Every structure is written in structure tokens, then in C-alpha cells.
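Have a look at this fold, sequence not included:
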């Protein structure tokens, strides 16, 4: 798509932007509209709680008002360590209503990583769920910043946890004005959220989203997922992950209902699906596995077909068939943290359903085509930047261009410039383009492992293994897993005369890594290398696939 050179015409004369005909795009207006149009519609379900849109809107304005009273404003970071709770939904609106930036932290990280995020994002406020108080305390001890800490005590959480802050969430909200006249962003390019992604080396990178991208991706979800008015969405996807793929904002577009879920467990999911008329949910392959493998006495008949949106590795044909029989229609998505979550969909053609199973599986294995709100998706040569032929064979790098691509990496101009070199966002994923324009991933140039929907850096796991005194060399690759999609598989060379068991190495890693990053399999032996000494990971990936 070429861009025309701008020349002045009669339509550029005396037809300027003004407040009456131009306002910055932001998802915050979606909640304002929903609350004014459907004030009594249930917006949030959580345990016995039923909160209408009028109250949700009031609470978000209270939060914005209370934050403003503490001096929080444009460009300030408010970090949250929360489960999928009503407070997390409120933060997606109340924080940016002040002009501040919401940083939803991954609750599965370790204290050191969270401490880094707090420092790097210069957090001014830190809202902490009681379940994660021990983790938050450790992070604060390691961090240099001293944010104002607010405790969130969810009545649905019955476990242990201690208060860390100067006040609790409900008391803080009570100090705010429910009629607060919140601020639209001065510019739709203003930052709305900060999301940390696991890189292949060093510390996580802070991905910055803007109001325009969030507003558009939220609309893209509505279109792609076929969300009708008053859709009911079950929160099985962590809201800390790419801002829940922007669905916290999507639901307001259709005045839909958020059904909160603290933990992804089969009984709770089936109960919510059956009792609340859930129409949509999202998740990694593990969510499908949890639903399908639940004991029969935990399952409940579904009152309607449920739309299930999944990302990461394409679901196997057998899993898709089983999901269909269980009452779910599965849509395969693809994206990255840098693209606000999913920006590519395997848009299904009805005639494909009549294909033989092997041909149908090949169609389902593809990542797909761009969202309606993404302007450019292509497979290109990373050196020449030439668009590669749509032959299903020529491998290149998958690249994105459009309004749902991040602003860049916070305080990291080098990585930002590398990611945008050539005028496209370089995903680091390698793939092919089929004759019909659908793309398909073939490998990950960054060796990222996607387990349960979470990115794991192979180098980070390798670094932990290298620190063991018995390890001479280590390489970590993805091993296919029916439950998690992929899990880390470690190939290890031991130093001469040294002995150690797989269990010992996994225990060693447990002291240095978050639990979900631990290698599930350890294989001992000499690592295959090129003539220059580089480990041949493609050989190891094949071994991991073969078991």
C-alpha cells in the first residue's frame, strides 16, 4: 500500500481540526458510554458480587480522583500486582483517567524481576493483592524506588497474606469523588500502559502502549471474536498479560459482563460457564487441556456454544475436535506483547470445514491474516526488507506495521530502533506466506519458549544451569507439551568427572527462576555444534520433539 505525497487541495483550506470534529482515540470513552447507556447492566461478576456499569464507572472515577489527590498525573507509573479481580478491571480505567500509565505485573515472576520492573518503570504507586504480599515485599526490598503501597484484600481469597501498605484499596477509593471529571488524554499517542516482556538476554523490556492502539485493538477484538451486545467474558486469560489482550476495554464497547476468576481450575470454570451464560473466553492450550481433562463429575453442560480464543502454538486437530464436541468454537490468534496481544487471526473459511482431516489440519496450523485494525502484515527478508514470495516455502521474518504496534521499549532506544529498522516492526519470528496471504510460523529466531501463554527466555534458563558447578555447557529448547503448549527442555554437558541428577539441576534452577520457567526435562550428553562451536539448536529441537 503506497502512501501519496501530500499536496494542498481545496479540502485542506479552512477545514482544520477543532474540538468539535477531532478528539483523541482512547478506550476510556467506551466505559463512559456503557455506563450512561446501560447503567443497570451487570458489568462485573466476582463470587457473590454483581456490580452494574453505573457503579463500575463511579469506582473508576473514585480511583482516578484519589490518585490525582496524591499527585499522580500524566506520565506517572502505577504498578499493580493483582489477580483477575474487580480491582484489576477498575485499574484499567481509573489509572489512565489521570493521565498515568498502568503497569500490570506478571504475578508469576520472582521478586528480583518484579523489583527490576518497579525501578525501571519508576513506579509511584504499587497496588498489591494480599495473595502476593510476600512476593511484593521481596520485590520492594530489592527495588530502589519507594512507591506508595495500597493493599487489595479480595474477599474471594481465603489464603494467607499480610498488609504491606499505608492504606487498603477500598479505603483509598472511598477518599475519591464518584463524580470526578476525569481527563481525556492530551494526545492519543500518550502512553496508557506498560507491559514487560521476557527478552532473550538481560532484563525484561518495557513495552509502551498508547491510547490510540488500545482503543483500536479493543475494537478489533469485538470484530474478530464476534462479540455481540452484552457478551459475557470469562477471565481465564491473565489480565497482566498484554492488558488481557485489551479485553478489559473491549467489554465496555458491547456493555458486556466481566466474570472474574482468581484461579484457572476446571470446577470454577465449568460453574461460571454454566451459571453466567459465558459467551467468550481466551487462553493458552493449558486452559483447553484443563477443560477437556476434567473429571466428569466436575463438568457441567453448557447453555450455549462458547467462543474460545487461543494463541501460542496451534491446537492439534484432535484437541480442536474435542473442544467442538464439548461445546466450544475455537479461534486461533497470533501476536506479541509489542502488538497489544493478538493482531493476527486464522480467519476460517466455511468450505475448509469440508476438507479431509489432514488438509483441514494444515489450514488450522497457520497463524492467519491481519486483524481489521492492523494495517500491515508480511513475511520479509530481514536484510533487504523485500517482501518474500507467497509460495508457502520461502522463510523470512514476520513483520507488522500499523496503529496497534507499540510506541517502543521504555528507556531502551537501541532495542526500539532495532525493532523498527526498515519501517516495520520485526517480530523475531520466522515464517512463510501462503498463496492466499495467510502466514505460518516456522521457527522463533529468538528461541523464546511459549509455555502456558507465557514467554520464557531460553538464555535465562541456560544462564541458571551454567551457574551449577558441574555444568560445562547447556542449551534449552522448546519441547511440545499437550498441557502447556511448550515446556523448556534442557540439554546439558557435564564437566569431566562430575555427576548430577536431573532432579538436582531442576532444584538448582528452582532457587534462581520463577516456577514456570523451570526445565521439565533434562538430557545429558555432548551438545551438537557447528565447526565454529555454535550449538545447533535445530538438532536439539528435533530431539525434543521426538521425545
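Received, thanks. Bear in mind the structure is a predicted one, so any value in this text is a computation, not a measurement.

Could you use CA atoms for every contact and neighbour count after this?
OK.

can you pull out the strands in the stretch 351-500 of the chain?
369-370, 376-380, 396-401, 408-409, 425-433, 439-444, 448-451, 454-457, 471-481, 485-494 (DSSP state E, counting those that start in this stretch).

In TSV: those, plus mean neighbour count.
As requested, the strands of the stretch 351-500 of the chain are exported to TSV (neighbours: other C-alpha atoms under 10 Å):
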stretch	mean neighbour count
strand 369-370	24
strand 376-380	23
strand 396-401	24
strand 408-409	22
strand 425-433	23
strand 439-444	20
strand 448-451	24
strand 454-457	22
strand 471-481	22
strand 485-494	24
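
One more to weigh against that first structure:
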């Protein structure tokens, strides 16, 4: 390319260009607001100066033990201060943080530690037993660091070579860490759920972590010193990048080992919590808690929900508590949320059911994401924005993974045509908002007609007795497939299969009405997502109902 006058004598230098990295957020928070609270965990309260010093100690101690650029450090931790610190201290060394799902079995953990070539792992005492089993099947030597959280009162032995606090004592609180030389460098490794075959290792880069963290602030208009409650696991897409988001706002990390409604409401009152994230199951847990638990909350609380679209009952319940609900959408491959159902002022005057319809959409791209589009996966053309033509949601831009670790074929397929393919089927509306109709594998084809499981679920959620629902395909000799609904009722509520089918029949075309209803506690992932693959296995033996 021919140089022009805007290139000549105007070089990129250290004075005018720096690689984007979220590690700079904690440095700034400690410099500008050193005495402001950064972490709350039981009796532990640390400010940003103390937290920054601890992350530098962690980085220094890891470097002294041979951890450096391109190495992997795994973390088997709940939402504790050590997990917050790991999001900064590990990448300060140039290494990559692999936050492990704490509900996984030993075999899966062993695969991840082996595939990711972990050189060290931080292990909370609660998970020492499963990690001890996993490590027996890992071929490389792994430095095991015990984390003995005083908030954990259960059993569990120390299995490591050193305890976390002793490790930090050996580190330098003034350690001079260096930002990445290239913002494309890896910062984190996250494994997909692996419902079929081995899980894939999703690699994040510093630029993506930075841009998604800033986008979180922009989508929420998140103020300085926001108080964030960790209801979302930090192992899930690195907590949707919120460890870095909170640092960028010099906010407060209110840590939470385990979710229960009383503890959540107690912390919201005591600590003045202003923001939290969670799957629909978390929101429903709070909505359906006794009224006395919810009393005395004076501040505005902002909640972010991802996963299934929030039904009208959820929006109504959140409004009664005085909580403001924001619906986001994304996947592991796009750092968690990468679209938001941006609220329009004119929606406020609409009735709750119309607002629920609008808020159920997955929305528009995050501020710092380049593009989201619903495209035909074969032609790669955008589908008409008519709210009817189905295509696949695709992303492009900063908030997309580097690719899948050691899997170039899967990476190439995921980015085919210059877009990240989500596998989610959706429509686009004239206002630019998109709405998922289903996962490609979740579309039910009955008698040649396509049925969206999400559409059927939306109707069932409107029944006052329903807490959670999942609809999957059930094999049928005549129709090929018919809808089968698995329903979890609210505590103390009652409803029969016939009642729910009649409810569906009043709002759906006959071929979309479930032929089978099964009442049960729905199987869920550690992040609250319903495991439909488990329900598909059960659906083969569920008796159909003549509708």
C-alpha cells in the first residue's frame, strides 16, 4: 500500500500506542482509589491498594516457581477473593488462567488439565477430593496450591505443596509486571460444556477481555464504586469478564461461595449491593423467596440475566422487588454476553406482557463488538429483517475468541466466512433487534412442521404455577417428533398435566402443544442452565398424552 502524508513521520511508538489489557484496570484502581473497598468476604475486607499488592505477590511467587509466558495456571475455586486475585496475578506473569468448573467430575478435570498443559492449579479445600483424583490421571507435573478459605466449614484436606497465603508471603508486593507485548496474547482458557465428546478449549485474548469488560460498564451505565455481588460463577466465561469490569470502576467485589436466597438478600442490604448477574434460575430463586427476606432494600439494584428469555412473570417479580432487569446473550466463545436487549424509553409505558415480549429478544450488539447479524449459514447472506425468516446468529469483532486450543479444524469451521457461527437460530426485526428461535438441535420437526421449543416454553412460563420448564423432542411413530415438556413447579404450587396442556392449547397451534408433560426438578449446570441433553434421554421413555 502506498504511504501517504498521514503515515510519513508518524510512527507507532510506546508514547502513542499501548496494547489493550484489563490488567491496567487494577493498577489504576489502586492508584486512584487505594483506600476504597475492593473485596468483601465474610470478615475479610480489603481495599484496592491491598488487593493490587496481593495480585503482584501472586505473580511474583508464580514467576519464582517457573511460571511464565504461555504457561497455563488452572483454578478450582468458588467466588472467593483468591479467584478475583487470580484474574490479575496469573496474566501478570504472561501465563494464561484456566478457571475450572467446580462441579465437574475428576475425569473431565483430568482431561482439561492435560489438554491445557497446566503447570499449576489453585485448589479450594472444598474441591480437594475430586482434584486429587483428577491429578492422578494428569501426565505432567502440576504445582498444587491449596486455598484454605475460612468461610468454608466443611471437610477437605490440603493436597498441595504450599498454601496460598504462604505462597503470597514469598512474593513481592512491588513486583514490576509487564503488560502484554501484543493485545492478541492469550489471557484465559475456558472449556465448553462438552455435552458431546471432549470439551473444547476456548482461548481469550487481552483485547477481547478489555473490550468486553468496558462494554459491561456501558450497557449498564455502571458507576464508579458500584457494589457487585458474585452470584455468577467466576469460572463461567471468567464471570462474563466482570472481575475486570469491577476493577475498571474501582467497585466492590462482594464474594459469595454458594447461592441461597437469604444470604443474597442479606448481602444486598448489608453491603448496599447495586449490581449482580445470573441465569433465570437465580432470578426465579429470588423472586419466589418469602417477602420477609426482601424487606429493607432501599437502593436500586440492577440485575443482568442471560440464558432463557425472561418471561412476563420474571419481569413482574423483579419490578415488585424494585430490581431493574437487563437481558443479555452470548456464548463462551464471545466472552459471555455480547448482545444486550437495550431498553427503549417508549417501552416503559407498555403493559408488562408487551414489555416482556420486547425484552425477550437477544437485542443488539455490545458497544465494543463490531457486528451481530442473522445470516443464512449456507449463502452467508443476511436474512430479511421481518421477524419471521430464520437464520443463524453470527458475531464479528473484538469480543470473539482467538479460537479453540489445539483444534484448528474446529476454529476454521467456527469462523467460516469471516463470522463466528453460534449455532443459534434466530430472526431479525425491523428495529435491528434479534431474537433466538432455538438452537439448531432444539428445533422440533413434527409432521414436517418446525416447532420452536422456546416458543412452547414461553407459553408454559406464563402459567402461575411454573417455576422452570424445558421442552425437547420426543420420538413419535406418526409425526416423527412431538414436543415433550419437563416442568418444575414453584414451591407449594400445584398443576396437572391436563391443566398445563389446556393452557398451551389456548395459546398455541395444535401441532405445537406438548404431547407429554413430566414433572421433575430440572437438571441444571453450575451456572443454572437447563441441561436439555439429559432431558432428551428421558424423553424417549415418557408416555405421550392424547391431545
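Here it is on my side, so go on. All of these numbers come straight from a predicted model, not from anything done at the bench.

Just give the TM-score of the two.
Here the TM-score for the pair of chains, by TM-score structural alignment, normalised by the length of structure 1, is 0.83; 487 aligned residues with a C-alpha RMSD of 3.2 Å.

about what we covered before: tell me which of the strands of the stretch 351-500 of structure 1 lies nearest to residue 47 of structure 1.
Closest to residue 47 of structure 1 of these, according to C-alpha to C-alpha: strand 454-457, at 26.7 Å.

so the aligned partner of residue 232 of structure 2 in structure 1 is in which element?
Here residue 232 of structure 2 is matched to residue 237 in structure 1, going by TM-score structural alignment. Residue 237 of structure 1 belongs to no helix or strand when elements are defined using DSSP states H and E.

For residue 237 of structure 1, give its distance to residue 74 of structure 1.
Distance, residue 237 of structure 1 to residue 74 of structure 1, by C-alpha to C-alpha, to the nearest Å: 28 Å.

Map residue 258 of structure 1 across to structure 2 for me.
Using TM-score structural alignment, residue 258 of structure 1 lines up with residue 253 in structure 2.

you'd agree its match is in a strand?
Yes: counting by DSSP: H, G, I helix; E, B strand; the rest coil, residue 253 of structure 2 is located in a strand.

residues contacting it?
Residues in contact with residue 253 of structure 2 (C-alpha atoms under 8 Å, 6 or more residues apart in numbering) are 38, 39, 40, 227, 228, 229, 230, 243, 246.

and the fourth one, how far is that from residue 250 of structure 2?
The reference is to residue 227 of structure 2. In this view, residue 227 of structure 2 and residue 250 of structure 2 are 9 Å apart by C-alpha to C-alpha.

And residue 502 of structure 2, which helix or strand is it part of?
helix 497-505.

Determine the number of other residues adjacent to the nearest residue to the match of residue 232 of structure 2 once chain neighbours are set aside.
Distances taken as C-alpha to C-alpha, 6 or more residues apart in numbering put residue 283 closest to residue 237 of structure 1, at 5.1 Å, once the chain neighbours are dropped. Neighbour count of residue 283 of structure 1, defined by other C-alpha atoms under 10 Å: 20.

How about residue 48 of structure 1?
With other C-alpha under 10 Å as criterion, residue 48 of structure 1 counts 8.

Give the aligned range of the top helix by length along structure 2 in structure 1.
Secondary structure of structure 2 per DSSP state H: the longest helix is helix 48-64. Counting by TM-score structural alignment, helix 48-64 of structure 2 pairs with residues 53-69 of structure 1.

buried residues in that stretch?
53-68 (16 or more other C-alpha atoms under 10 Å).

go on, stretch 117-124 of structure 2?
In stretch 117-124 of structure 2, counting by 16+ other C-alpha under 10 Å, buried: 117, 118, 119, 120, 121, 122, 123, 124.

What residues in structure 1 pair up with that stretch?
Counting by TM-score structural alignment, stretch 117-124 of structure 2 pairs with residues 122-129 of structure 1.

Residue 80 of structure 1: helix or strand, and which one exactly?
Short version, using DSSP H and E: residue 80 of structure 1 is in strand 77-81.

Packing partners of that strand?
strand 101-104, strand 123-129 (3 or more C-alpha pairs under 8 Å, 6 or more residues apart in numbering; DSSP states H and E).

Pipe those into TSV and attach distance to residue 194 of structure 1 per row.
Output for these, formatted as TSV (distance: least, C-alpha to C-alpha, whole Å):
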stretch	distance to residue 194 of structure 1
strand 101-104	5
strand 123-129	11
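
Could you say which one of those comes nearest to residue 143 of structure 1?
Across those, closest to residue 143 of structure 1 is strand 123-129 (C-alpha to C-alpha), at 10.2 Å.

what's the spacing between the closest one and its chain's center?
20 Å (C-alpha atoms, centre = their mean, to the nearest Å).

same question, stretch 403-415 of structure 2
21 Å.

for stretch 35-49 of structure 1, same thing?
On C-alpha atoms, centre = their mean, the centre of stretch 35-49 of structure 1 falls 25 Å from that of its chain.

which part of structure 2 lines up with stretch 300-309 of structure 1?
So stretch 300-309 of structure 1 sits over residues 295-304 in structure 2, by TM-score structural alignment.

any idea what residue 10 of structure 1 aligns with in structure 2?
Residue 10 of structure 1 maps onto residue 5 in structure 2, by TM-score structural alignment.

try residue 277 of structure 1
In structure 2, residue 277 of structure 1 lands on residue 272 (TM-score structural alignment).

Wait, that match touches residue 300, no?
No: using C-alpha atoms under 8 Å, residue 272 of structure 2 is not in contact with residue 300, being 9.3 Å away.

Which one's more surrounded, these two?
The neighbour comparison of residue 272 of structure 2 against residue 300 (other C-alpha under 10 Å) goes to residue 272, with 20 against 14.

okay, now the equivalent of residue 350 of structure 2 over in structure 1: neighbour count?
In structure 1, the residue matched to residue 350 of structure 2 (TM-score structural alignment) is residue 355. Applying other C-alpha under 10 Å, we find 12 residues neighbouring residue 355 of structure 1.

Compare residue 237 and residue 74 of structure 1 (neighbour count), which wins?
Each of residue 237 of structure 1 and residue 74 had its neighbours counted (other C-alpha under 10 Å), and the higher figure belongs to residue 237 (24 against 20).

show me the contacts for the more buried one.
Residue 237 of structure 1 neighbours (C-alpha under 8 Å, 6+ apart): 244, 281, 282, 283, 284.

Helix, strand or coil: sort out the second one for me.
Read that as residue 281 of structure 1. With three-state DSSP as the basis, residue 281 of structure 1 sits in strand.

just checking, residue 523 of structure 2 touches residue 536?
No: the pair residue 523 of structure 2 and residue 536 fails to qualify as a contact (C-alpha under 8 Å) at a distance of 11.5 Å.
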